[in-house]
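In: this one's structure only:
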């Protein structure tokens, strides 16, 4: 039986290779993700370990909590603490350092903003040993108030070299000009995970970064014979309680872990897309083996008649599946190395640059590729293999296999029950906001129910969708009959395309609703005429001095800045916004439920109604809030509000309270209204002229702001759809495979049609229209399911800011038409093969 299985594989090499490729594409996504993740881990581990060389202990402020970003520089400490550390026995050298916000401009005056990576200003270590792997690639170290060195990646991309002049924007105000005297590298890397870096001498860094007489951390090197742990203990003994000393290994581990955690979202997302692709590939495997088993029914019956046992038939079919799975795993492993490069390119497209290094192919990745490839293939082939064992020996006397046309009662009952439960759950989720549980369960039940009952829907859909095709002539009518002849096969082939289009359409509904919600917020909650934000969506903010410049303009009525941070309340991390109570109500409506926003004082806070209710707070209660820089502080609850769509935070404090507890001074947004009688265009021109020295500030009216937010959503949707395109590609491979097998199954039929006068062109047209019908069925089902699931998902995300449900019409229709038209491409090869059927050989084929 093993030999029989091998001969079966040899007789169907092309079909099984095409089947293996579908799984290999999904496996490649899994392996590519693992390879990229392992490569990033190894790269950053080495990078941060090398950077820490020469520094045995680091002194820094003790963070109040570490499970959320502090959105800025660490809490500073007095510079005279450096001398105290130097006096500790066992210290060979100690040097203070500082880090802050510094935005470089390119030679045309435009901001150099690397997407999600930070734009850093730092002090350059005078002691080269304390600098670790940070080294000068060209020029010299900065010395003096007008000199700077920049990272090698920025210098290369924007054409900077020692001797040039460069402009840099800081938190404190407008750009300043510096002489570029050096280019910095980080071992083999040109930058730190895509961040830009401007390095100054310590005194200059303290001035431009707004930390005169202060440092953020102290790097310490031990004398010979003193270990890092011992030195850490000695230094910790002389430090205040709010400071700590940590070893080089701790710092390197934290830095590398922070980068990995920051990139973990992308890893999870890539694995999610891989899972979708594998699911679609599983449908293709199942369909292919089901058709092969049906076509070989007589062969299996003959084997049973000459003594083969059911267990042997099962082993033979599963042997073929194992061979396909192994081939898919090998192909997927090889393709995964290429895919990792493509995924790295996607990260670079959003501003996250991974330093180049040797690709890391871990044993876990090889095991994962084999497990996924073999596992999916075997699971998908198990039911067809079991069916092969049920073929009775008497079937050897039949002329051809008779495929089943009726659905099992269990499948009908289960599919009906799932739809009966899923559709009401979806309807309830769509009817009300924030019903995530109902949306998730309803989507899953409805989706599975549709897939189970899809064969029952095939013939009605073929009758409707095939009516226009049938009017095209005999080829169209035959295509319609062929598509409806085996509804289970047609449904399972279309199901792969259904999955891909369901996700694409659902994402489109969510994205469209997100854009509509932004527009609704601007109409409902925003009272400003202009919105000032950083020119890059991922930038941390704009200098606070920009708002100060606008307050003196005669065309400006109100200037109200907003800031943003993270705090902990009762152990839970939450967002906090900071506003100017005197102006906030004039530019925004946050739905105050109790208290008064204009009366909010320093040392007080407001919370959403839901937060106050969850903690059992009443107005006037004293509540302990934990800030990342300053730790626990007790503030008075002054009131509650209901609308977080504009603030995006569950807590609200004043800007002075914010400045007491956060070190950064960047405004996330500044809302501006016009003075009485000033036209909107005059206000915008005046503001733009006043901020000419702030090229990183985007000045937008509400229409422009809405368009910018929509463009960002569209960019994200395009990226997601591009990744989901792999699942659609696999689905089209399924159409190709099924049609190719169908042509082989109908060799005699096609030969007879050719014998009675059907032309090659008509044969090709028949196969093409059949492919279009199959693709159209998948497109229709995917569009309907995608609209339902997308509406439920959008409503479930009401708490995340999607307050308006808007269902697009044009885009899903375009997707459906394109999906159906793609059937023509999928039919090219099978149609050519069908047209080349030899008439004389076909009429005697079994």
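Out: Sure thing, it's come through. This is a predicted model, so every value here is computed, not measured. Numbers count the residues shown, from 1 in each chain.

In: CA atoms for contacts and neighbours, from now on please.
Out: Fine.

In: got a list of what the nearest residue to residue 337 once chain neighbours are set aside touches?
Out: Counting by C-alpha to C-alpha, 6 or more residues apart in numbering, residue 337 lies nearest to residue 32, which is 5.7 Å off, once chain neighbours are set aside. Contacts for residue 32 (C-alpha atoms under 8 Å, 6 or more residues apart in numbering) come out as 333, 335-341, 343.

In: what about the helices in the stretch 501-650 of the chain?
Out: 545-550, 581-587, 609-615 (DSSP state H, counting those that start in this stretch).

In: okay if I get the ones you listed as CSV plus mean neighbour count and distance to residue 473?
Out: Below are the helices of the stretch 501-650 of the chain laid out as CSV (neighbours: other C-alpha atoms under 10 Å; distance: least, C-alpha to C-alpha, whole Å):
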stretch, mean neighbour count, distance to residue 473
helix 545-550, 18, 71
helix 581-587, 19, 66
helix 609-615, 14, 65
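
In: Can you name the next helix or strand after the longest helix seen in the chain?
Out: When the chain is parsed with DSSP state H, its longest helix is helix 248-295. Downstream of helix 248-295, the next assigned helix or strand under DSSP states H and E is helix 297-305.

In: Quick one: name whatever helix or strand follows that next one.
Out: Using DSSP H and E, the helix or strand that directly follows helix 297-305 along the chain is helix 310-349.

In: Comparison target below:
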């Protein structure tokens, strides 16, 4: 065992650059996972001191944690492709070494253990880096956000979670071992004689083109279906989710299966123009794309995943925040402007929650407001509760408790009927507990309009009837005021007032403002301003995710650079032959640089296509069904949502090829020092 460990350490030292890049890629994923936990817990650390505070803020912590952790996991999976490719290339490059080891008595098991030990040590290095960098990344992002955002301007002090540290370390180590397992098994099963033979090129594989052709037919049929009869116009949850997952899976599977053919065809199509422009370097760079197709494919996958994730997440967030969450509220507040009384200063962002332990309004304030509003304005008392059965996202998304009669008078801000109507709804809520839900929440409970579902409350189970289905304010479920007793609530968190149109509007608003001034710790704010602050908060979330998404590009770029380094190392003798045949250093360097540019362009380009397809499929299939919006303009929204994402994708398309080309040129420059004879005489230099 000691000898195996010694051999593994020797190989790590010999190829320290490639192993360092692999470890860094794993570490970036782990750092993102650690940072997501720090950020999400810091939001609510000093806020959720009461039931109301927990109801208001718990969902932000949960959704941020889910979103940022998902990004970290995807980055780690991308690192897995990097490790697989690096170890596959490394084991192929070391076939002669393995043959000698087998010839002198090393067993299959010992060889397998040696390669896996190399992977474990690489993963361990990545884990250490990730755990240390995760703290800095989390605190750095929080500092950046607090200095640039008017909403997320305060975070609580939190310590590292042992559970999250263990989770991150486990994910990183498991990814490394799984990624290196197949190359290790292949290396261990190679007999000594075969290991000493030179590897041969697989040549052209016609099956790849047949598979790509079949996939092209399938995808063409899918897009024709989505254009002719968009499911988002007629489908309902949960079938919208099922169909979305199925079509996205088909899209990703077909692109993945077609990638070798895409790489091969790119080499064919680019050969002539590159030859015309660059002559020998252009022709050889295009030809090299078709060599070792599996290696090139796995190399590109890391970059494709990173770019596709940037496009997908940016487009997805734009769709949800700009087209779904605030679609009704913006229009409703223009038609029926309202004001609100709050127990904290909404404009102050998270700083407003500091030293606030009571998030409710007093009975005296409520009485004064209702007396002043008599005949002049509609008053809506808003209560916040956590009801997991009614949670729109996850398990901690808040729900409202509102009197249906006052909600009706306030216009369509809180609820709009897609299924049902007010006469039937009020008939239900006047007798018992009623619910106003989005289609997503209704189907989550396997129920529909006028069905009864049980809700768990502090006082036990409460049976409530679905009185209406349609879009609600930011997707939150609404319980009628019959639920106040069951949730043990006595005072509202907000008072929303909607003055009637006509003379006296300015006077009643001035009277409301005067009432607020008489109470310490009460703020009177325009509801449209509240909506703007919420949209800014969503924008900040997008900014945080964008910062982590570019880490995915960094991780992916490390993968491509790693492959380029190994390629330069193992093709040193080939470069020597080119030099001996008359090629200059500049021409050989140009081959390497153009290859790097092609890798970056193809990887980023396919990533843009993949990410765009995922977003468009999701929007066109789901449409407004999640919220219950009727006549949702699916294609118009899809095109609007994807435009900001494409801007970032184009940036990746420009930056990635240049980084990869530069990183490829540096080792090539070192490899080409000296005469052609000297280059021919060297073995592959470990990197």
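Out: Great, that's in hand. Every value quoted in this text rests on a predicted model; they were computed, and no experiment measured them.

In: Just give the TM-score of the two.
Out: The TM-score (TM-score structural alignment, normalised by the length of structure 2) is 0.72; 623 aligned residues with a C-alpha RMSD of 5.3 Å.

In: follow-up on the earlier one: make a ChimeraX selection of the buried ones in the contacts of residue 32 of structure 1.
Out: Only the buried entries of the contacts of residue 32 of structure 1 go into this ChimeraX selection, using 16 or more other C-alpha atoms under 10 Å:
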select :333,335,336,337,338,339,340,341,343
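
In: hmm, back to that, for the helix or strand hosting the residue nearest to residue 337 of structure 1, which positions count as buried?
Out: Using DSSP H and E, residue 32 of structure 1 maps to helix 13-51. Buried residues in helix 13-51 of structure 1, counted by 16+ other C-alpha under 10 Å: 15-16, 18-51.

In: With stretch 45-54 of structure 2 instead?
Out: Here stretch 45-54 of structure 2 shows 46-49, 52-54 as buried, counting by 16+ other C-alpha under 10 Å.

In: Stretch 322-337 of structure 2 too?
Out: 322-330, 332-333, 337.

In: What of stretch 260-267 of structure 1?
Out: 260, 266-267.

In: At which residues are the helices of the stretch 451-600 of structure 2 located?
Out: For the stretch 451-600 of structure 2, the helices defined by DSSP H, counting those that start in this stretch cover 505-517, 527-570, 572-580, 585-622.

In: quick one, which of those is packed in tightest?
Out: Mean neighbour count (mean count of other C-alpha atoms under 10 Å) peaks for helix 585-622 among those, with a mean of 24.

In: Show me what that one packs onto, helices and strands only.
Out: Judged by 3 or more C-alpha pairs under 8 Å, 6 or more residues apart in numbering; DSSP states H and E, the packing partners of helix 585-622 of structure 2 are helix 206-228, helix 239-278, helix 280-289, helix 293-318, helix 527-570, helix 572-580, helix 634-671.

In: deepest of these, which one?
Out: Sorting these by mean neighbours (by mean count of other C-alpha under 10 Å), the first place falls to helix 293-318, with a mean of 26.

In: So which bit of structure 1 is that one matched to?
Out: Per TM-score structural alignment, the counterpart of helix 293-318 of structure 2 in structure 1 is residues 487-512.

In: And that stretch against structure 2, how far off on average?
Out: Stretch 487-512 of structure 1 differs from its equivalent in structure 2 by a mean of 1.9 Å after superposition (mean C-alpha distance after the TM-score superposition for structure 1).

In: sorry, back to before: distance between the helix holding residue 32 of structure 1 and the chain's centre?
Out: With C-alpha atoms, centre = their mean, to the nearest Å as the basis, helix 13-51 of structure 1 stands 17 Å off its chain's centre.

In: now the residue opposite residue 112 of structure 2 in structure 1 once aligned: how far from residue 4 of structure 1?
Out: Mapped onto structure 1 by TM-score structural alignment, residue 112 of structure 2 lines up with residue 314. Look at residue 314 of structure 1 and residue 4 of structure 1: by C-alpha to C-alpha, to the nearest Å, they are 12 Å apart.

In: again, but for residue 698 of structure 1
Out: Taking C-alpha to C-alpha, one finds residue 698 of structure 1 at 70 Å from residue 4 of structure 1.

In: Which residue of the two possesses the greater neighbour count?
Out: residue 698 (19 against 15; other C-alpha atoms under 10 Å).

In: My guess is that one contacts residue 539. True?
Out: No: using C-alpha atoms under 8 Å, residue 698 of structure 1 makes no contact with residue 539, being 11.6 Å away.

In: so who does the residue nearest to residue 186 of structure 1 when sequence neighbours are not counted touch?
Out: Sequence neighbours aside, residue 134 is the residue nearest to residue 186 of structure 1 in space, at 4.6 Å (criterion: C-alpha to C-alpha, 6+ apart). Shown in contact with residue 134 of structure 1 (C-alpha under 8 Å, 6+ apart): 51, 184-187.
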